[in-house]
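[1] Whatever this is, show me its structure:
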Amino acid sequence: MTLEICVDDIAGIDSAVLGGADRLELCSALSLGGLTPTPALIAAARALPIPVHMLVRPREGGFRYTPREAAMIAAEIATAAEGGLAGVVIGASGADHTLDAALLARLVDHARACAAMRGAPLSLTLHRAFDLCPDLPDALETAVGLGFDRILTSGGAARAIDGLAMLATLHRAAAGRIVILPASGIDAGNASRFLDAGLRELHASCGATLASIDSATAKYEAREREFGFAAADRRITSVDGVRNLKLVLDRFARQAA
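    Now for the predicted structure:
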């Protein structure tokens, strides 16, 4: 049982580790679906006691990349490897939303070369560009052929719980060749449904809305939102949310033993 928590700031890192996460997905701008994290955040994560996989996404929007953007992705993969992180999370789409297999093959080869240079493996996760593919089982076979270790996916739905049937289908089709990592809206209340379907790694943000602690803080936060410096629904990683989700996985593991 593996619980991966996605975080986009130093407080999120601390909360995820304290709550018992098994692995982190490190990024920035979770409100935009996640972007490549800053060098300082990468440096802060490298000494953690759990594996850290870095999201490599150079901008918001879709996943069809120009040659210059592809070069940026390659450079960030090298940064993750040089920074001692355990893996990278990448993806790319063609014009029809199928996977850009040619670009992904070059990026996978590049990641392997970076791993060889540092003398340690670099785990490869295909991100949710996968969910936009018109034929998910076919895209799974492409991911297997490219050599990815896992696929981060909601089963093609906005929320993983709504894509559960497809997630179960993908898990059966994977047949141990690649890990299906469900994501989007997973929490302690619905996690057991994914585990019952045979899935053994879960991805979550465990986000909670940041509540103002007093009236002075509320007034200051309103001023920040007025200037566009903060979102109205800013969320933070909840230690309790992580801990409660981890308890579900641990309980399931004990019952299955």
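
[2] From now on I want contacts and neighbour counts done on CA atoms only, so please keep to that.
    Will do.

[3] all strands in this structure, in order from the N-terminus.
    2-7, 23-26, 52-55, 87-90, 123-126, 150-153, 179-182, 201-204, 207-209, 235-237 (DSSP state E).

[4] any idea how far A231 is from L167?
    From L167 over to A231 the distance is 32 Å, taken as C-alpha to C-alpha, to the nearest Å.

[5] more neighbours, those two?
    The neighbour comparison of L167 against A231 (other C-alpha atoms under 10 Å) goes to L167, with 26 against 13.

[6] quick one, what contacts the more buried one?
    For L167, the contacting residues are 153-155, 180, 182, by C-alpha atoms under 8 Å, 6 or more residues apart in numbering.

[7] got the contact list for the residue nearest to R59 when sequence neighbours are not counted?
    Using C-alpha to C-alpha, 6 or more residues apart in numbering and skipping the chain neighbours, the partner closest in space to R59 is L35 (6.3 Å). For L35, the contacting residues are 27-29, 55-60, by C-alpha under 8 Å, 6+ apart.

[8] ok, 10 Å please
    8, 26-29, 54-60 (C-alpha atoms under 10 Å, 6 or more residues apart in numbering).

[9] Identify, out of the strands of the chain, the most deeply packed stretch.
    strand 52-55 (a mean of 27; mean count of other C-alpha atoms under 10 Å).

[10] compare with the first, here's sequence two:
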Amino acid sequence: MSAPLLEVCVDTIEGARIAVQNGADRIELCASLAEGGLTPSAGFQKYASKLDVPVYVMLRPRGGSFIYSDDEKNAILEDARTVRQNGAKGIVVGAITTNHTLDTVFLKDVVEIAGLPATLHRAFDTAKDPFKALEEAIDLGFERILTSGQQPVAAKGTELMRDLVSAARGRISIMPGTGITPDNAAQIINETTADEIHSSCSALRQPADLRDSNVILGFVPAGGEKVTDARLVQEMKSAISQISRIAS
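    Coordinates of the predicted model:
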């Protein structure tokens, strides 16, 4: 029997270190989580590769929709060529066509070029037919789908996620994410029967001094900035450690 895994998404070196030290089983490495996560720098990737858990690197050149131009696709492909040498153990990627289906031709190229295990991110949640997208993701060789059940937060999408777990029949992992906290993690896992969850485990850190030049000039938000919180990682890990699944 094994407890569900905890993946923590981070966008700073400090956050990556805190997440691992406090129980994260895997890291999703990003830049700019405020925009949903973008491709992190090569230097950040190389730093994170020294951590004691697998690190999956986000491949996303900008915020907004998951419909990409040819130039943006080329940028993603170029990043996919370098993540392995930067030490990544996997990639996180997704792309959608104007018809709201997975961009399977492009995603096939990305997965093949990276040559690493791959997570299909929440671009999946914008696909008009999630069960068709599920089968396509399996055919493309993705090992998991990060999803909120096509809802703004995972707690509202548990029914679809449970149906996806059932339809997947162990061929791919369904990983709930978005709005997951220590208070609702166990319920989401139980309702979806998922074997892993995804969270930022972040809290708002207020500036020490509102008169500081970094705040005045707008580099640090006066209302505070979200950072990886050691206590939340610990509490999330504790919440899911009470649940056991039969290892597949």
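
[11] care to give me the TM-score?
    Aligned and superposed, the two chains score 0.93 in TM-score terms (TM-score structural alignment, normalised by the length of the second structure); 242 aligned residues with a C-alpha RMSD of 1.6 Å.

[12] Identify whichever of the strands of the first structure lies nearest to L136 of the first structure.
    strand 150-153 (9.8 Å; C-alpha to C-alpha).

[13] Comparing the closest one with the second structure, how large is the average distance?
    Strand 150-153 of the first structure, aligned to the second structure and superposed, deviates on average by 0.5 Å (mean C-alpha distance after the TM-score superposition for the first structure).

[14] Read off where that strand ends up in the second structure.
    Aligned by TM-score structural alignment, strand 150-153 of the first structure falls on residues 144-147 of the second structure.

[15] Distance of the residue of the second structure most remote from its centre relative to G224 of the second structure?
    Going by C-alpha atoms, centre = their mean, the residue of the second structure most distant from its centre is R211, 35.0 Å out. For R211 of the second structure, the distance to G224 of the second structure (C-alpha to C-alpha) stands at 13 Å.

[16] can you check I145 of the second structure too?
    31 Å.

[17] mind listing what R122 of the second structure touches?
    36, 66, 92-95, 145-150, 176-178.

[18] Let's see that with 8 Å instead.
    Contacts of R122 of the second structure by C-alpha under 8 Å, 6+ apart are 94, 145-148.

[19] ok, now L132 of the first structure?
    The neighbours of L132 of the first structure, taking C-alpha under 8 Å, 6+ apart as the test, are 97-98, 156.

[20] the helices in the second structure, which residues?
    13-21, 42-48, 70-82, 104-114, 130-140, 158-168, 185-192, 213-216, 230-241 (DSSP state H).

[21] So which of the ones you listed is nearest A88 of the second structure?
    Closest to A88 of the second structure of the helices of the second structure is helix 42-48 (C-alpha to C-alpha; 6.9 Å).

[22] equivalent range in the first structure for that closest one?
    Using TM-score structural alignment, helix 42-48 of the second structure corresponds to residues 39-45 of the first structure.

[23] Can you give me the buried ones in the matching stretch?
    For stretch 39-45 of the first structure, a neighbour-count test (16 or more other C-alpha atoms under 10 Å) marks 41-42, 45 as buried.

[24] what lines up against D25 of the second structure once you look at the first structure?
    Under the alignment (TM-score structural alignment), D25 of the second structure maps onto D22.

[25] List the contacts of that match.
    When the contact criterion is C-alpha under 8 Å, 6+ apart, the partners of D22 of the first structure are 2-5, 50-51.

[26] go with 7 Å
    2-4, 50 (C-alpha atoms under 7 Å, 6 or more residues apart in numbering).

[27] and what of P61 of the second structure?
    Counting by C-alpha under 7 Å, 6+ apart, P61 of the second structure touches 38-39, 72, 76.

[28] The first structure: which residue goes with that one?
    Looks like P61 of the second structure aligns to P58 there (TM-score structural alignment).

[29] Count residues in the vicinity of the closest residue to D131 of the first structure other than its chain neighbours, would you?
    Of all residues not flanking D131 of the first structure in the chain, G156 sits nearest, at 4.4 Å (C-alpha to C-alpha, 6+ apart). Number of residues near G156 of the first structure (other C-alpha under 10 Å) recorded here: 21.

[30] E225 of the second structure contacts L204, doesn't it?
    Yes - using C-alpha atoms under 7 Å as the test, E225 of the second structure is close enough to L204 to be in contact (5.4 Å).

[31] neighbours around the closest residue in space to R64 of the first structure that isn't next to it in sequence, how many?
    Using C-alpha to C-alpha, 6+ apart and skipping residues adjacent in sequence, the residue nearest R64 of the first structure is S93, 4.9 Å away. Counted by other C-alpha under 10 Å, the residues lying close to S93 of the first structure total 20.

[32] wait, doesn't S93 of the first structure sit right on T66?
    No - counting by C-alpha under 7 Å, S93 of the first structure does not reach T66; the two are 10.9 Å apart.

[33] before we move on, back to that, how far out from the middle of the chain is the match of helix 42-48 of the second structure?
    Its chain's average C-alpha position is 17 Å from that of stretch 39-45 of the first structure, according to C-alpha atoms, centre = their mean, to the nearest Å.

[34] mean distance, that stretch to its aligned residues in the second structure?
    Mean for stretch 39-45 of the first structure is 1.0 Å (mean C-alpha distance after the TM-score superposition for the first structure).

[35] residues making contact with that stretch?
    By C-alpha under 7 Å, 6+ apart, the surrounding residues in contact with stretch 39-45 of the first structure are 10, 83.

[36] I appreciate the help and will end here.
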